[in-house]
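1. got a sequence here, can you model it:
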Amino acid sequence: MKKGRFSKTEISFITENHETLSYQEIALKLNRDAYSVENFIKSKLGESIEDKKRIQALYDLKNRPYWEDLKGQFNEHELEMLLYHWGRIIGQFRDDVLPTEELQVLDAIKLEVLMNRALKNQQTNMEDIDTYEEQITEEKGRPIEYQDRDYIFNLERQIAVARAAQEALGRDYKDLQVKKSAMLKDLKATREQRIKRLEDSKQTFISWVSNLMTNPDIRQEIGTEMEKMRLSINKEKERLSEWHQYEDKLVDQPFLTPDTVKDE
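-> Okay, here's the model as predicted:
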């Protein structure tokens, strides 16, 4: 059984057949472990429509010209969080994202990442303060003649600086939170706005049409139902156009039109 990375030929085969063949069938044909095939499909191709849209969104972002700039602005962990939020938010909006909205989404995610960074810095700062205070307590626990007053003074000064930084980080976090909330409102991505949009769509026919045009999920659902209905009508029309024997032994076509009439 082969190990290691999938070759281009194997990736092409999996991509073309993962919707029709099972993990085990693909693994058997490629002489690969079924688990590795399953993991590749879930992480690289996606199983559901939502997964595929999310993965495609990640691929699109990494191919944007500004991806290299993002790599320079954030560390590896922050980039992972940025990609995670990007995939989910773009997946939420589906295909209804204009270039300007794309930049808004990216800015909103940046604010989220910066908020997390501020919270981490706050936590690190608090740990530093606790460490300094423990060192001061330890030093003051020694006999007075052996205490290093300069050392204690230096620690107290560092605590004061850390507390000032803590307050600044708190203000930064609140400012970022306000900006992110405003940006999400501009994108109409908050739960309150989504519910309001649905409620407003019930008021008038024009509002309903507007909601239909801006909501790809509803368009997809209605379009699917209409197509099912069309296929059902055609199938039933075909069935009722055939000869049918009634209970009184009379044979006739239930659905008789110039297009369906049959020669006796």
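2. use CA for all of it now, contacts and neighbours both
-> Fine.
3. excluding its backbone neighbours, what's nearest residue 54?
-> Of all residues not flanking residue 54 in the chain, residue 87 sits nearest, at 4.5 Å (Cα to Cα, 6 or more residues apart in numbering).
4. ok, now residue 246?
-> residue 252 (7.9 Å).
5. and what of residue 215?
-> Using Cα to Cα, 6+ apart, the closest residue to residue 215 is residue 96 (7.8 Å).
6. wait, the one you found sits on residue 216?
-> Yes. Under the criterion of Cα atoms under 8 Å, residue 96 makes contact with residue 216 at 7.1 Å.
7. show me what counts as buried in the helix or strand hosting residue 165.
-> Under the criterion of DSSP states H and E, residue 165 resides in helix 149-186. For helix 149-186, burial by neighbour count (16 or more other Cα atoms under 10 Å) applies to 152, 155-156, 158-159, 162-163, 166, 169-170, 172-173, 176-177, 179-180, 183-184.
8. one more, so I can put them side by side:
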Amino acid sequence: MTSKKPPRKRGQLGLEEQEFIRNHVGILSTEEIAEALNRTAKPVMRYIAESKIGIKSKDEEETDKTLRRKLHAKTFWVEIEKQFDKSTGELQYFEDTWIGLVKQFREDVLPAEELQIKQFITIDILINRSMKERKRHIADTEKLQEEVDREYKLPEDLRDGPKLANLETQLSFARNSIANYTNEYTKLLNEQQKISKDLKATREQRIKRIEDGKSSWIGLIRMLEDEEIREKEGREMEIMNMSVEQQIKKLSEYHEYQDGEVDTPLLTPETVQDKKDD
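-> Sure, this is the predicted structure:
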């Protein structure tokens, strides 16, 4: 008698599954990866496509490496390494999610926003942990319920009373754990949504401040209160100033026109004085 295959798993890919896919793309086929994970090929293919695994351009790879190095240089990275384990895939998940979000924001992220992103990813990992534990307790509940049902199917005089009481205690504990993890998931999700909302609001305020700066003098002053914007504008002004000086120098030099006349295209007190000196 052949054993019946377990049904294919459904739902979002877990951290361990994502890591398995990343480690085996190019080694195993999509179908083989799906078979190993007891999944259909569709979610595996979707994850590979969305994550662009194995199909990144050289520029994208260099960008990711640079962002990863910058992340590792952050003051909070030491704590992140203590909080999340590399073997579980959580550390890799943090790095990949961080890089994805920073790229989504076009690498224009202020220190305060970095902390918000850090909190967002941390909560995301805690949500994953909670859901994994919830899933484990659901499986335990099903097994315990089967044992309880088997015991109750026996004649009353053949039932193992102490064993049955113990099973029912474990079953009650497992059910309570499921409820607790569900509540924890809800709380974490609400907190994550709040951070996401705050992060969005912060960035929208920055954009609005920049837009206001284009339309009014007061708005411009407020915009320049942002140190990063002030430095950026300063660099652009310096580049423009250097360009103007180069053009002035070029136009102040003698130029031969089509009619054969030689003169300077730009007349300034300095060029006139130079002519007199000549």
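9. superposing both, give me the TM-score.
-> Once superposed, chain against chain, the TM-score is 0.57 (TM-score structural alignment, normalised by the length of the first structure); 210 aligned residues with a Cα RMSD of 4.3 Å.
10. sorry, back to before: can you tell me the SS state at the residue nearest to residue 54 of the first structure?
-> Using DSSP: H, G, I helix; E, B strand; the rest coil, the structure places residue 87 of the first structure in helix.
11. so stretch 231-240 of the first structure matches what in the second structure?
-> Mapping stretch 231-240 of the first structure onto the second structure (TM-score structural alignment) gives residues 242-251.
12. what is the equivalent residue in the second structure for residue 60 of the first structure?
-> Residue 60 of the first structure maps onto residue 74 in the second structure, by TM-score structural alignment.
13. secondary structure element for that match?
-> Judged by DSSP H and E, residue 74 of the second structure forms part of no helix or strand.
14. buried residues of stretch 229-249 of the first structure, list them for me.
-> Going by 16+ other Cα under 10 Å, stretch 229-249 of the first structure has these buried residues: 240-242.
15. try stretch 85-97 of the first structure
-> Buried, per 16+ other Cα under 10 Å, within stretch 85-97 of the first structure: 85-91, 94.
16. now do stretch 271-278 of the second structure
-> Result for stretch 271-278 of the second structure [16+ other Cα under 10 Å]: buried residues residue 271.
17. distance of the spatially most central residue of the second structure from residue 47 of the second structure?
-> Per Cα atoms, centre = their mean, the C-alpha nearest to the average position across the second structure is that of residue 97, at 2.8 Å. From residue 97 of the second structure across to residue 47 of the second structure, the span is 13 Å (Cα to Cα, to the nearest Å).
18. does the counterpart of residue 265 of the second structure in the first structure belong to a helix, a strand or coil?
-> The alignment partner of residue 265 of the second structure in the first structure, by TM-score structural alignment, is residue 254. Recorded secondary structure, residue 254 of the first structure: coil (three-state DSSP).
19. check contacts around residue 254 of the first structure.
-> 240-244 (Cα atoms under 8 Å, 6 or more residues apart in numbering).
20. please point out which of those the second structure shares.
-> Checking those against the second structure (both residues aligned by TM-score structural alignment, their matches' Cα atoms under 8 Å), the contacts still present are 240-244.
21. for those, could you give me JSON lines that also reports secondary structure and distance to residue 227 of the first structure?
-> Compiled in JSON lines, those are given as follows (DSSP: H, G, I helix; E, B strand; the rest coil; distance: Cα to Cα, whole Å):
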{"residue": "240", "secondary structure": "helix", "distance to residue 227 of the first structure": "20"}
{"residue": "241", "secondary structure": "coil", "distance to residue 227 of the first structure": "21"}
{"residue": "242", "secondary structure": "coil", "distance to residue 227 of the first structure": "23"}
{"residue": "243", "secondary structure": "coil", "distance to residue 227 of the first structure": "27"}
{"residue": "244", "secondary structure": "strand", "distance to residue 227 of the first structure": "27"}
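22. how about the residues you listed in CSV, adding distance to residue 202 of the first structure?
-> Below are those laid out as CSV (distance: Cα to Cα, whole Å):
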residue, distance to residue 202 of the first structure
240, 38
241, 40
242, 43
243, 46
244, 45
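23. shouldn't residue 58 of the first structure be in contact with residue 81?
-> No. Counting by Cα under 8 Å, residue 58 of the first structure does not reach residue 81; the two are 11.6 Å apart.
24. related to what we said a few turns ago, pretty sure the residue nearest to the centre of the second structure is touching residue 120, no?
-> No. Counting by Cα under 8 Å, residue 97 of the second structure stays clear of residue 120, with 9.9 Å between them.
25. and the strands in the first structure, which stretches?
-> 244-245, 251-252 (DSSP state E).
26. would you list these in JSON lines and tack on distance to residue 24 of the first structure?
-> Below are the strands of the first structure laid out as JSON lines (distance: least, Cα to Cα, whole Å):
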{"stretch": "strand 244-245", "distance to residue 24 of the first structure": "47"}
{"stretch": "strand 251-252", "distance to residue 24 of the first structure": "52"}
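27. could you point out which of those strands sits nearest residue 122 of the first structure?
-> With distances scored as Cα to Cα, the stretch of these nearest to residue 122 of the first structure is strand 244-245 (80.3 Å).
28. identify the residues contacting residue 226 of the first structure.
-> Here residue 226 of the first structure is in contact with no residue (Cα under 8 Å, 6+ apart).
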